[in-house]
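*Asks:* A predicted structure for the sequence below; I have some questions about it.
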Amino acid sequence: MTIKDTPEEWEIRATDTPFVGNKTSVRVDDVVMPDGSVVRRDYQVHPGSVAVLALDDADRVLVIHQYRHPVRHKLWEIPAGLLDIPGENPLTAAQRELYEEAHVKAEDWRVLTDVYTTPGGCDESVRVFLARGLSEAEGEHFEVEHEEADMELARVPLQELVRGVLAGELHNNCLVVGVLSLVAARAGDGLDALRPAEAPWPARPFEA
C-alpha cells in the first residue's frame, strides 16, 4: 500500500458564496456522500500562501513576533505571505516576503514541504521553503503597517525552536511544520536531497 494523498472530487449538487472578503471568501457546497446522501459543507476559500524557513550559517532560524487577532496571541512565526497574484511563481512570492519582512535575501532555495493548513474547513495550501546563504538585502526597507508595525525580528537556534514546539510553547503552523521538517530532512537523506525550489505544486499550479 502506497501512503500518498490523491486528488479526488465528489459530486456537488449546489454551491453558494455567501461572503466575499478582501482576500478570502466563504463557500457553501451541497456534496453527495458515498451513501447517496447530500450534506452541506462550508469552508474558507483561500488563495494559498508561502512561508520561508531562513537558516543562517550559525544554525539559527529567522523568526518574527507578530500579533494574530483571531487567536489573541503574539506568535513567533517564520516569514510568510499570501499568493496575491493568481498564477504567481511561489518562489518569487517567497523571496518577496523574506525581503519585506526581514530585509534579507538568500542564495540557496529548496522546497521543504507543502501542507494544507486546515483541510476540514479551508482550502489553503502553503509551500514552505528552506532558504540558506542569507545576507542583508539591498535597497530600502519595506514600509510596514497595521500588525506588522509592531513586529519583532530575531534569529533563534534551531534546537531552541524544536524544544519550544515540543513543549507546546510555539504554535504557528508554518513554524512548527518547517522546523520539524528541517530536522527530519537532516536525519534522512540530507538537505541537498530536498525538492528544487521550482518543483511542481499541484495544489497551486504556477508558471515557471
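*Replies:* Thanks, I have the structure now. None of the values given here were measured: they were computed from a predicted structure. Numbers count the residues shown, from 1 in each chain.

*Asks:* contacts and neighbour counts: CA atoms only from here.
*Replies:* Will do.

*Asks:* just list what the longest helix seen in the chain packs against, helices and strands only.
*Replies:* If each helix of the chain is counted by residues according to DSSP state H, the longest one is helix 173-187. The helices and strands touching helix 173-187, judged by 3 or more Cα pairs under 8 Å, 6 or more residues apart in numbering; DSSP states H and E, are strand 49-54, strand 73-77, strand 104-116, helix 158-166.

*Asks:* and here's the other structure:
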Amino acid sequence: MTSQPKVIAITDMPTQEAKWITLKKIKYMDAEGKERLWECAQRTTRRSSGIDAVAVFPIIRSRTNAFPVSTVIIEQYRPPIDKFIVELPAGLVDEGETAEEAAIRELREETGYQSSEIVESSPVVVADPGMTNANMKLVILNVYLEDKLESPDQELDSGEFIVRRVVELKTLYNVLEEYDHKGFAIDAKLHHLAAGYALALKGV
C-alpha cells in the first residue's frame, strides 16, 4: 500500500444507487397480536443456494510435523468501521457454487493455501438478526503441507489489500488480544472460535 486507507466522506445514499444491499421496512405481528414495524438491511446478492457467504477456518498441518498445527487469519481495512480488522478468510457464495466450494475458492484467493478436505460445514447461521437477514456458513478445512510452512501466492482481486498471517492454534486467543491492544477490530466469528478453543485447551 502506498497510503493509509481512511474514510474521507460519509453521505446518505438513495437505495436505488446501492449495488450490494437494500433497506426494507417489515410489518409484523407481535406475540400479543399487535402490528409493529421493523427496519432491516438485506443483501441483494443472495443466489439460488440461499446462502449469502462463507467464513473459512483453515487448519494447517505439516505431514512431517515440521511446525505446530496452525491456522491462517487475515488483516484488511473495512470502511464501515474505518479500521483494520483481523478476521477469517471469507466471501460471497457465487451462483452455481456450494458454500463448501466457495470456502475452498476463497481460501485459495485470499491466502494462497489449497484445500480439498472439508472437516466440517456449519448449518446456515446468522450474525446480526436485529439488523439484517444476511446469513452464512462456517467451513472448516484441512490444509496439508508436505514439510515446512510455505507462503503460496495469493489471488487477490483489484482493490483487495489482504495481509495473511499464520498463527499456531494454541496461541490464537493471545494473538487476538495483541491485535486488540494494537487498535485492530476483531471479527466476532474469529474471536468466538478462538475463545472456544482456548477454553477447550483449559479443559473447561
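*Replies:* Perfect, thanks for sending it. What you are looking at is a predicted structure, and each value in this text was computed from that prediction instead of being measured.

*Asks:* got a TM-score for the two of them?
*Replies:* Scored by TM-score structural alignment, normalised by the length of the second structure, the superposition of the two chains gives a TM-score of 0.69; 167 aligned residues with a Cα RMSD of 3.0 Å.

*Asks:* distance from the longest helix of the first structure to the middle of the chain?
*Replies:* Between the mean C-alpha point of helix 173-187 of the first structure and the mean C-alpha point of its chain there is a distance of 12 Å (Cα atoms, centre = their mean, to the nearest Å).

*Asks:* can you check stretch 69-88 of the first structure too?
*Replies:* Between the mean C-alpha position of stretch 69-88 of the first structure and that of its chain there is a distance of 7 Å (Cα atoms, centre = their mean).

*Asks:* stretch 20-35 of the second structure too?
*Replies:* A distance of 28 Å separates the C-alpha centroid of stretch 20-35 of the second structure from that of its chain, computed with Cα atoms, centre = their mean.

*Asks:* check stretch 160-174 of the second structure too.
*Replies:* Relative to the chain's own centre, stretch 160-174 of the second structure is displaced by 13 Å; criterion: Cα atoms, centre = their mean.

*Asks:* tell me how far the ends of it are from each other?
*Replies:* Between the opening and closing residues of stretch 160-174 of the second structure lies a distance of 27 Å (Cα to Cα, to the nearest Å).

*Asks:* before we move on, back to that, could you tell me the angle between the longest helix of the first structure and helix 158-166?
*Replies:* Using axes from the mean of the first three to the mean of the last three Cα atoms, to 10 degrees, the direction of helix 173-187 of the first structure lies 120 degrees away from that of helix 158-166.

*Asks:* give me the mean deviation of helix 173-187 of the first structure from the second structure.
*Replies:* Its matched residues in the second structure lie on average 4.5 Å from helix 173-187 of the first structure after superposition (mean Cα distance after the TM-score superposition for the first structure).

*Asks:* how near is the most centrally placed residue in the first structure to residue 96 of the first structure?
*Replies:* Using Cα atoms, centre = their mean, the residue of the first structure that lies closest to the mean C-alpha position is residue 126, 3.6 Å off. In this view, residue 126 of the first structure and residue 96 of the first structure are 15 Å apart by Cα to Cα.

*Asks:* and if you look at residue 135 of the first structure?
*Replies:* Counting by Cα to Cα - residue 135 of the first structure and residue 96 of the first structure are separated by 14 Å.

*Asks:* who has more neighbours out of the two?
*Replies:* For residue 135 of the first structure and residue 96, the more surrounded residue by other Cα atoms under 10 Å is residue 96, and the numbers stand at 18 against 12.

*Asks:* quick one: map that one onto the second structure.
*Replies:* With TM-score structural alignment defining the correspondence, residue 96 of the first structure maps onto residue 105 in the second structure.

*Asks:* would its match count as being in a helix?
*Replies:* Yes - the assignment for residue 105 of the second structure by DSSP: H, G, I helix; E, B strand; the rest coil puts it in a helix.

*Asks:* one step back: can you find the partner of the residue nearest to the centre of the first structure in the second structure?
*Replies:* Here residue 126 of the first structure is matched to residue 136 in the second structure, going by TM-score structural alignment.

*Asks:* what packs against the helix or strand hosting its match?
*Replies:* Secondary-structure assignment from DSSP states H and E places residue 136 of the second structure in strand 135-145. Contacts defined by 3+ Cα pairs under 8 Å, 6+ apart place strand 135-145 of the second structure against strand 53-62, helix 99-111, strand 117-121, strand 125-126.
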